[in-house]
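Enquirer: sequence and predicted structure are below.
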Amino acid sequence: MTSTADVSTATAGAGAGPLWLARVRLGAGGPLARVRVADGRITGIWAEEDAGRQLASGEPVFDLAGRTVLPGLWDAHVHLGEWAAARTRLDVSGLDSARAVAEAVRERAQEALDDGVLTGFGFRDGLWPDAPHKDVLDAVVPHVPVALVSQDLHTAWLNSACLALIGRVGHPSGLLREHECLEALAALPEAPVETVDRRIEEACRAAAARGVTGIIDFQYGDTVTEWARRSAAGPLPVRVDAAVYPSYLDAAIERGLRTGSPVDEGAGVVRVGPLKLFTDGSLNTRTALCRDPYPGLGDTPEAHGIQETGTEELVALMRRAAAHGIEPAVHAIGDHANTVALDAFEAVRCRGRIEHAQLLSAADLPRFAALGVTAGVQPRHATDDRDIADRHWAGRTDRAFAYGDLLAAGARLEFGSDAPVSPLDPWLGIASAVGRTGDERPAWHPEQRVPLAAALAASARGRRLVRVGDPADLVVTDVDPREADLTTLRAMPVFATMLGGRWTHGPA
């Protein structure tokens, strides 16, 4: 507990008026406390029995009846536009073959379609007995354009009508991967801006209902400008760090944008995020860049995956961005890709992040801490991809999703979902990190478990405690996470969420 003397050290910030949170627990089994919030910050914390004499006349009090208060949660890797759209699309994530997906498409084709295109999301063909092909879709829906996006966002599966719509008549398979996938999806008809913004608003409010107070948005496009516009339209339910992509880097530099600088005219909710760069593809598409070849593909260069950005170009982009205060966030999934990314950080000597870090060489584990590189990881991927990893990374999974080893090596972890790759729900990631299983099976590589306290901190950008002077970004849970089993942790009941002293979920 802090004393009244601590109040004088609190810094003021923008936010709602004074509010007292009464009868809260700031730790497992700890005594009841009372928290004062003012001007968007925590200005005092007292033991409940000592708070009465500190209560100013007329300041509202909200009784939380012994619920647990934790630092607000962040999702450190989201593609929010894709996630918002995926919430409206045909969900094919649980289907186990190309034919099963085609049947689901046939049923959905009877309904009205947005923009005349039947869109679906979530297929995972890495373990399928049959191959996705345009002919499979043409057989059930020959005339309606169909566009299906894989769970990892690295593959698009289109029928002939959709290929014709985007000018790809004659494509041999309708299965487009990596850059070809991104180009195809960008060519599809776009929803009106009003529709996109409405969906994003709904997705943000759903995230706030799960305790989320901030995200790093890696949606492709002029993300900084888009979020500044949304913030100008009204208060946002979450803080946003908006990523910059290489095609927008020169414009960002000309505007004087720097990672961490606010871009929403004083509100301080939208900030410039990192520069997103790619070294490789993904596990499910077998394009993650690995030292060993994928099984059954021989030992050709292609059998090891792909390098999306050449090493010299990667270093040059990182160096240019860092010189102007924009920190890199480098996508790296395979072990070779992670070495390439870490080598680039060593050459440039700048702060930044590696996104995913799914397969690591033992020699690279200590380099994260030594170079000051944050590992932006998605624990739900470990439980979702365990079977695919067992097949395609056979004999190497002891160093796959190696969060325990990263922690032991001193690395800073920040958890995300990669939504829509997995749902934008931090509790699912926390439970996956703690339990290393997402179903009834035993833990997968339990030696890589993360202690609950570390998992909560990694989901809150390192914040472990509710402290005087911190922003009043808080989550209130009905159950103390430290007393919850895995099932309860995944479905954690969130009573309320506060952002800068205003409720974004729960009490009005």
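Expert: Yep, that arrived. Here the structure is a predicted model, which means the values were calculated and not measured.
Enquirer: okay, CA-based contacts and neighbour counts for the rest of this
Expert: Noted.
Enquirer: what number of residues lie near the closest residue to Gly506 other than its chain neighbours?
Expert: Using C-alpha to C-alpha, 6 or more residues apart in numbering and skipping residues adjacent in sequence, the residue nearest Gly506 is Ala496, 4.3 Å away. Ala496 has 22 neighbours, counted by other C-alpha atoms under 10 Å.
Enquirer: may I have the secondary structure class of Ala496?
Expert: Assigned with DSSP: H, G, I helix; E, B strand; the rest coil, Ala496 falls in the strand class.
Enquirer: can I assume it is in contact with Ala508?
Expert: No. Counting by C-alpha atoms under 8 Å, Ala496 sits too far from Ala508 to count as a contact (9.7 Å).
Enquirer: ok, second structure coming up, stack it against the first:
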Amino acid sequence: MRPERFDTVLRHARITGGADSTVDVLIRDGRIAQIAPVIEAGDAVDTEQVDLDGRFLGPGMWDNHVHFALWARTRRRFHVAGASSAAEVCAMVAARVAAEPENDATLVGVGFRDALWPDVPTTEALDAASRHRPVVLISGDVHCCWVNSAAERHYDLAHAGLLRETEAFELQRKLEVEPDDDERIYAVEAGASAAARGTVGIVDLEMADNMRLWVRNCAQGLGLLRVRAGFYEDMFDTMVERGVRTGDVVEKTNGLVTVGPFKIITDGSLNTKTAYCHDPYPGTADHGIITVPPAALEDMLDRATQYGFEVAVHAIGDLANTSALDAFAATGARGSIEHAQLVQPEDIVRFAQLGITASVQPEHAMDDRDAADVLWAGRTDRSFPLADLHAAGARIALGSDAPVATLDPWISFAAAVSRSRDGREPWHPEQQLSREAALAASTCSARVEEGALADLVITDADPMTAEPDVLRRMPVAATLVGGAFTHTRL
């Protein structure tokens, strides 16, 4: 147990984005108390001294859009990402089923992206591959499930085959209530993995009672992250009854967890071809779907404001973004638009004018570039328009949408500044963010300064100069939350 007065001095640190000379940093009571060329050991009962040996000290990284429990489960599930056809996925399922002939538990696979497949995912093909074992395959964007007939019977579904949007989410909720081998182990492993990548905080938008979930997580030893715990419409009345507001500290979480935003999903996704757009999808009259009509969205934002909740509105297509911005303008609600993947030029400036955060996931641009070039042909100059949003003065927050992309802020950072991956040419490089802007969008404070919370990351490379491939695998030496080490290899 730490004594009442416990100081930590980080010696020979190079501040990220600062001068090349080293400094010492004194941490006291969870905050940065002093930064100086040399700091003498004080009168603390105990002082921990850590030599950084010239490593880079920066503000801790945030992932501003995570589905944490789903990410924890997904890390252990059957992965079919990278398959280029329905036939290839079926072959992977058949091999897995054959390797486990005595296992009759539902096989849950994750990661397929069928937008550009040459064949169609069918019930018949999946039934042939899976024999009598229930199979549920969750798409990479989580907005679609491909299920066989055995899963249809097991989960009492309306039909097998492809389930999209609400049907897909309802099935995933059923999967979540089924007991896993050890949910606590999954969560702790996922938290440790995040800390090892320099993550100090997340905005968790899990479809669950997140307040209760994080009280349990903290009680079971997952005290590695700060969490802003969001909620959905089915929890709205419960949150009102609890008398909480966005920003309130959740009891029994050691001050790490606060009440997050009210999440509203208003359209679908690109790969599922349900993102709601001004223009129809190629060869169709289909504009995608709007799950919350404008009048209903305004009512929800009004009610959220009445009870002190910020709002996080999921909007991917440009018409969904227009609708969301209209609702913010009409109600004066505060919060964010999550994703903002396709935005009309006249709407970009409205993010800044209305004070609405663009909560974006740059790695999705790398995952979706080929699909976007086909499904949003002629419009991709305003797809993931990060530089335009920044130039307009909008506040940007970077995230992963884990498990859609990996919970690793450095991957988001690298995608934002390079718009490239796997050696490919940058995709619309005019929309690259500067490193300074990307750092500000990845942290609560882009500066290491006296008085700030000691939520810090120590890296072997300088984020301001490292090549994009180095950024993606950024060597993290240590992570601190409130001055306490949550990860270290020093």
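Expert: Now that the structure is in, tell me what you want to look at. This structure is a prediction, so every number in the text was calculated from the model and none was measured.
Enquirer: quick check: TM-score for this pair?
Expert: TM-score for the superposed chains, counting by TM-score structural alignment, normalised by the length of the second structure: 0.96, backed by 486 aligned residues with a C-alpha RMSD of 1.9 Å.
Enquirer: the residue nearest to Gly506 of the first structure maps to what in the second structure?
Expert: Using TM-score structural alignment as the criterion, Ala496 of the first structure maps onto Ala478 of the second structure.
Enquirer: need the contact list for its match.
Expert: 196, 198, 457-459, 485-490 (C-alpha atoms under 8 Å, 6 or more residues apart in numbering).
Enquirer: which of those residues are retained in the first structure?
Expert: Retained in the first structure by both residues aligned by TM-score structural alignment, their matches' C-alpha atoms under 8 Å are the following of the contacts of Ala478 of the second structure: 196, 198, 457-459, 485-489.
Enquirer: I'd like the residues you listed laid out as CSV, including secondary structure and neighbour count.
Expert: Compiled in CSV, these are given as follows (DSSP: H, G, I helix; E, B strand; the rest coil; neighbours: other C-alpha atoms under 10 Å):
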residue, secondary structure, neighbour count
Ala196, helix, 21
Gly198, coil, 32
Val457, strand, 27
Ile458, strand, 27
Thr459, strand, 23
Phe485, strand, 15
Thr486, strand, 21
His487, strand, 23
Thr488, strand, 15
Arg489, coil, 8
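Enquirer: which residue in the second structure lines up with Gly126 of the first structure?
Expert: Correspondence of Gly126 of the first structure to the second structure, assessed by TM-score structural alignment: Ala115.
Enquirer: touching, that match and Ser269? I think so.
Expert: No. Under the criterion of C-alpha under 8 Å, Ala115 of the second structure is not in contact with Ser269, lying 10.6 Å apart.
Enquirer: what about those two, which has more around it?
Expert: Per other C-alpha under 10 Å, whichever of Ala115 of the second structure and Ser269 has more neighbours is Ser269, with 23 against 19.
Enquirer: that one matches what in the first structure?
Expert: By TM-score structural alignment, Ser269 of the second structure lines up with Ser282.
Enquirer: doesn't that match belong to a helix?
Expert: No. The assignment for Ser282 of the first structure by three-state DSSP gives coil, which leaves it out of any helix.
Enquirer: what's the match for Val212 of the first structure in the second structure?
Expert: Match for Val212 of the first structure (TM-score structural alignment): Thr199.
Enquirer: now that match. Nearest residue, chain neighbours left out?
Expert: Met61 (4.7 Å).
Enquirer: wait, what's in contact with the one you found?
Expert: 198-201, 409, 442-444, 456-457.
Enquirer: inside strands: which ones of those residues?
Expert: 199-201, 456-457 (DSSP state E).
Enquirer: all the helices of the stretch 151-300 of the second structure, residue numbers only.
Expert: Along the stretch 151-300 of the second structure, counting by DSSP state H, counting those that start in this stretch, helices occupy 166-177, 183-196, 210-219, 236-242, 294-306.
Enquirer: kindly report the same for the stretch 1-150 of the first structure.
Expert: Under DSSP H, counting those that start in this stretch, the stretch 1-150 of the first structure gives helices at 80-86, 98-108, 134-138.
Enquirer: where in the second structure does the second one fall?
Expert: Per the alignment by TM-score structural alignment, helix 98-108 of the first structure matches residues 86-96 in the second structure.
Enquirer: please identify the buried residues of that stretch?
Expert: 86-87, 89-94 (16 or more other C-alpha atoms under 10 Å).
Enquirer: output the residues you listed as JSON lines; include the columns distance to Phe231 of the second structure.
Expert: Shown next, in JSON lines, are the buried residues of stretch 86-96 of the second structure (distance: C-alpha to C-alpha, whole Å):
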{"residue": "Ala86", "distance to Phe231 of the second structure": "34"}
{"residue": "Ala87", "distance to Phe231 of the second structure": "37"}
{"residue": "Val89", "distance to Phe231 of the second structure": "33"}
{"residue": "Cys90", "distance to Phe231 of the second structure": "35"}
{"residue": "Ala91", "distance to Phe231 of the second structure": "38"}
{"residue": "Met92", "distance to Phe231 of the second structure": "35"}
{"residue": "Val93", "distance to Phe231 of the second structure": "34"}
{"residue": "Ala94", "distance to Phe231 of the second structure": "37"}
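Enquirer: circling back: mean per-residue distance, the match of helix 98-108 of the first structure to the first structure?
Expert: For stretch 86-96 of the second structure, the mean deviation from the first structure after alignment is 0.9 Å (mean C-alpha distance after the TM-score superposition for the first structure).
Enquirer: which residue, neighbours along the chain excluded, lies closest to the match of Ser269 of the second structure?
Expert: Closest to Ser282 of the first structure by C-alpha to C-alpha, 6+ apart is Ala288, at 4.4 Å.
Enquirer: wait, the one you found sits on Ala303?
Expert: No. Assessed by C-alpha under 8 Å, Ala288 of the first structure is found out of contact with Ala303, at 9.9 Å.
Enquirer: more neighbours: these two, which one.
Expert: Comparing Ala288 of the first structure with Ala303 by other C-alpha under 10 Å, the one with more neighbours is Ala288, at 27 against 20.
Enquirer: residue contacts, that one?
Expert: Contacts of Ala288 of the first structure (C-alpha under 8 Å, 6+ apart): 280-282, 304-306, 332-334, 337.
Enquirer: which of these tops the neighbour count?
Expert: Most crowded among the contacts of Ala288 of the first structure, counting by other C-alpha under 10 Å, is Gly334 at 33 neighbours.
Enquirer: got JSON lines for the helices of the stretch 1-150 of the first structure, with distance to Ser247 of the first structure too?
Expert: Compiled in JSON lines, the helices of the stretch 1-150 of the first structure are given as follows (distance: least, C-alpha to C-alpha, whole Å):
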{"stretch": "helix 80-86", "distance to Ser247 of the first structure": "18"}
{"stretch": "helix 98-108", "distance to Ser247 of the first structure": "35"}
{"stretch": "helix 134-138", "distance to Ser247 of the first structure": "31"}
